[in-house]
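For reference, the sequence and a predicted model appear below.
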Amino acid sequence: MTQTVLVTDDDLEIRDVIRIYLQNEGYRVHEAENGAQALELIGREAVDLIILDVMMPVMDGIKACFKIREMTSAPIIMLSAKSEDIDKITGLTTGADDYVAKPFNPLELIARVRAQLRRQTLAAVSGGKGTDKSVIEIEGLIIDKKRHLVTARGKEISLTPLEFSILELMASHRGQVFNIQKIYQSVWKEDKFLSDNTVMVHIRNIREKIEDNPREPQYIKTVWGVGYKIE
């Protein structure tokens, strides 16, 4: 089944380059010039992944990402001419799954697209399989793996697909310490580890959502110098 990618960027040349590479990989491609057009298209078309530029007229990528997350859990890859950590953190905090700084190598972007779609497909296929309990309960935190639903102290928590996968990974292996590289390889399904703080940002986002006090987390514990675990 052909997968559909939405490319959102106000630069026609960039859209053309990305479209050509995606089509060469066999993907169906939709295009939008700004966040407002992207939202309109997502409202009427099924989209498997969104590539979203940060700086755009009418509606920028940050605002669009917030609204897209209310409509679909499809992976979002943010593009930005800025490579500072604060821009990366902002993009990931809004619900994006990955971040690529401009100028970028189109082949690397395509590799990121493949990785995100592969991870999503594997999650869908394995959702109801295996002998693991489909519902994990940890002191007021309930993770329903089949329904991709999380509640904390009776309140439903909205997590992005990657946030859910990270939480599920650690909750399914209570007591095991995961370093950042292991989390990246297990969740992103990529052997190549990117030397950035992507995983740390996702962990911080999860804590903000599920913890009463993220500075003194009850669930996701930091093992200093090693990684993270759920006891």
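Yep, that arrived.

Please make it C-alpha for all contacts and neighbour counts, starting now.
Fine.

Any chance you could list what contacts the lengthiest helix in the chain?
Here the longest helix in the chain is taken by residue count, with DSSP state H as the criterion, and it is helix 106-126. The set of residues that contact helix 106-126 without belonging to it, under Cα atoms under 8 Å, 6 or more residues apart in numbering, is 17-18, 21-22, 48-49, 75, 77, 98, 100, 187-190.

quick one: which of these sit in helices?
Under the assignment DSSP H, the contacts of helix 106-126 contribute 17-18, 21-22, 187-188 to helices.

residues contacting the spatially most central residue of the chain?
By Cα atoms, centre = their mean, the mean C-alpha position of the chain lies nearest to residue 97, the distance being 2.2 Å. Each residue near residue 97 by Cα under 8 Å, 6+ apart is listed here: 75-78, 160-162.

what about residue 31, which SS state?
Reducing the assignment to helix, strand or coil with DSSP: H, G, I helix; E, B strand; the rest coil, the entry for residue 31 is strand.

swap that for residue 5, please
Put simply, residue 5 is strand when judged by three-state DSSP.

Can you report how many residues neighbour it?
Burial of residue 5, expressed as a neighbour count using other Cα atoms under 10 Å, amounts to 25.

Look up how far residue 51 lies from it.
Using Cα to Cα, to the nearest Å, we find residue 5 at a distance of 7 Å from residue 51.

coming back round to it: show me how far the longest helix of the chain is from its chain's centre.
On the basis of Cα atoms, centre = their mean, to the nearest Å, helix 106-126 is displaced by 11 Å from the centre of the chain it belongs to.

so what's residue 137 closest to, chain neighbours aside?
Closest residue to residue 137 in three dimensions, ignoring its sequence neighbours and counting by Cα to Cα, 6 or more residues apart in numbering: residue 143, at 6.5 Å.

And for residue 90?
Nearest residue to residue 90, sequence neighbours excluded (Cα to Cα, 6+ apart): residue 62, at 7.8 Å.

dropping in the other structure now:
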Amino acid sequence: MLSPKTILIVEDEPTSLEAMGGYFEVEGYRVIRAENSDEMERALARHKIDLMVLDLRLPGKDGLTLLRELRSHSDLPVIVVSARTDDIDHIVALEIGADDYLDKPVNLRELLVRVRNVLWRCERRAPEEATAQPTRIGFEGWVLDTGARRLFAADGGDVRLTRGEFELLVYLIRRAGQVLERDQLLDCLSSREWQPYDRSVDVLIGRLRSKIEKTPKDPRLIVTVHGVGYVFLGSLHRAEAP
């Protein structure tokens, strides 16, 4: 029998925390509860967490700060929930590395579906990653190591990619010269549930450009095809590790 998935819920409002926690426990998940950053960090250190639900408004460090710190060393799937309804908060959370975003008050059934989709997509990608032949792909001075999931600059410096950035860059590179629509690119991301008008691809493209383009506002590697999507135009070659 498979062990239940473990979800960490970080929420400072006791009623919301218990509502979400109790709902997921009834659905068969193991739930770890945290009300602030200290409790969250202890939970991450003590338990194997499969997914985190993170509120933005927390005492001490807020959710965006915690997410930024987490993404410096972990690709743990994170769904942000927040009473902040401004579009800028959605965009910033996705730019930092959130896998999904839900406004409060949260519909628990919708949250459950999103959690299931994120976990399912991560599980679906895991066997492919385990059996994929590691390669090192060079382009315009960069080296992408698909086995180690690392990107190296011309000087050998290691540029960290989030899971979504890595998956998107590999997908674009392996289809270099081919114009790809946004829904195609969304489908390659293990942690995203496809939604109409989803801006996740645009956010990830912006993040990749800031890391690999000499002039991100005038990109030469990942080029926009207006009304369609994106195309990778870098010159590729086999490469050795830096």
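Great, that's in hand. Bear in mind that the values here come from a model prediction, so they are computed numbers and not experimental data.

what's the TM-score for these two chains?
Scored by TM-score structural alignment, normalised by the length of the first structure, the superposition of the two chains gives a TM-score of 0.90; 230 aligned residues with a Cα RMSD of 2.0 Å.

just to revisit the earlier point, quick check: the farthest pair among the contacts of residue 97 of the first structure?
Between all members of the contacts of residue 97 of the first structure, the longest pairwise span (Cα to Cα) is found for 78 and 161 and amounts to 15.3 Å.

out of the two, which sits in the more crowded spot?
residue 78 (24 against 19).

so what's that one up against?
51-54, 61, 91, 96-100.

Dump these into TSV; add distance to residue 220 of the first structure as well.
Rendered in TSV, the data for these read as follows (distance: Cα to Cα, whole Å):
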residue	distance to residue 220 of the first structure
51	30
52	30
53	32
54	30
61	30
91	22
96	21
97	20
98	22
99	24
100	27
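
mind listing the strands for the first structure?
Taking DSSP state E as the criterion, the first structure carries its strands at 4-8, 28-32, 49-53, 76-80, 98-101, 135-138, 141-144, 149-152, 155-157, 220-223, 227-230.

Can you state the residues of the second structure onto which the second one aligns?
With TM-score structural alignment applied, strand 28-32 of the first structure matches the range 30-34 in the second structure.

which residues are in contact with that stretch?
When contacts are taken as Cα under 8 Å, 6+ apart, the neighbours of stretch 30-34 of the second structure outside the stretch itself are 4-12, 17, 21, 24-25, 40, 43.

If we use 6 Å, what do you get?
Residues lying outside stretch 30-34 of the second structure but in contact with it, judged by Cα atoms under 6 Å, 6 or more residues apart in numbering, are 6-10, 40.

So residue 220 of the first structure versus residue 141 of the first structure, what's the distance?
Per Cα to Cα, residue 220 of the first structure is found 11 Å from residue 141 of the first structure.

Residue 111 of the first structure too?
When distance is defined by Cα to Cα, residue 111 of the first structure is 35 Å away from residue 141 of the first structure.

Equivalent analysis for residue 135 of the first structure, please.
Using Cα to Cα, residue 135 of the first structure is found at 10 Å from residue 141 of the first structure.

Those two: who's more crowded?
More crowded of residue 135 of the first structure and residue 141, by other Cα under 10 Å: residue 141, with 19 against 15.

Check whether the more buried one really touches residue 149, as I assumed.
No: between residue 141 of the first structure and residue 149 there is no contact, the gap being 10.7 Å when judged by Cα atoms under 6 Å.

on that earlier part again, average separation of the match of strand 28-32 of the first structure from the aligned part of the first structure, please.
Mean deviation of stretch 30-34 of the second structure relative to the first structure after superposition (mean Cα distance after the TM-score superposition for the first structure): 0.8 Å.

Which two of the contacts of helix 106-126 of the first structure have the greatest separation?
Using Cα to Cα, these span at most 28.5 Å, a distance reached by 17 and 187.

Compare these two (neighbour count), which wins?
Here residue 17 of the first structure and residue 187 are compared on neighbour count by other Cα under 10 Å; more neighbours surround residue 187, at 22 against 11.

Quick check: the aligned residue for that one in the second structure?
Across the alignment, which pairs residues by TM-score structural alignment, residue 187 of the first structure is matched by residue 189 of the second structure.

how close does its match get to residue 124 of the second structure?
From residue 189 of the second structure across to residue 124 of the second structure, the span is 11 Å (Cα to Cα).

Residue 89 of the second structure now?
With distances taken as Cα to Cα, residue 89 of the second structure is found 29 Å from residue 124 of the second structure.

For these two, indicate the residue with more neighbours.
residue 89 (15 against 12).

contacting residues around that one?
Taking Cα under 6 Å, 6+ apart, we find residue 89 of the second structure in contact with no residue.

For residue 156 of the first structure, give me its contacts.
For residue 156 of the first structure, the contacting residues are residue 150, by Cα under 6 Å, 6+ apart.

Revised request: answer the last question for residue 231 of the second structure.
The neighbours of residue 231 of the second structure, taking Cα under 6 Å, 6+ apart as the test, are 177-179, 222-223.

Okay, the equivalent of the residue nearest to the centre of the first structure over in the second structure and residue 137 of the second structure: tell me how far apart.
Counting by TM-score structural alignment, residue 97 of the first structure corresponds to residue 99 in the second structure. In this structure, residue 99 of the second structure and residue 137 of the second structure are 26 Å apart, going by Cα to Cα.

With residue 37 of the second structure instead?
Distance check for residue 37 of the second structure against residue 137 of the second structure: by Cα to Cα, it reads 39 Å.

Equivalent analysis for residue 74 of the second structure, please.
If you measure residue 74 of the second structure against residue 137 of the second structure using Cα to Cα, the figure is 24 Å.
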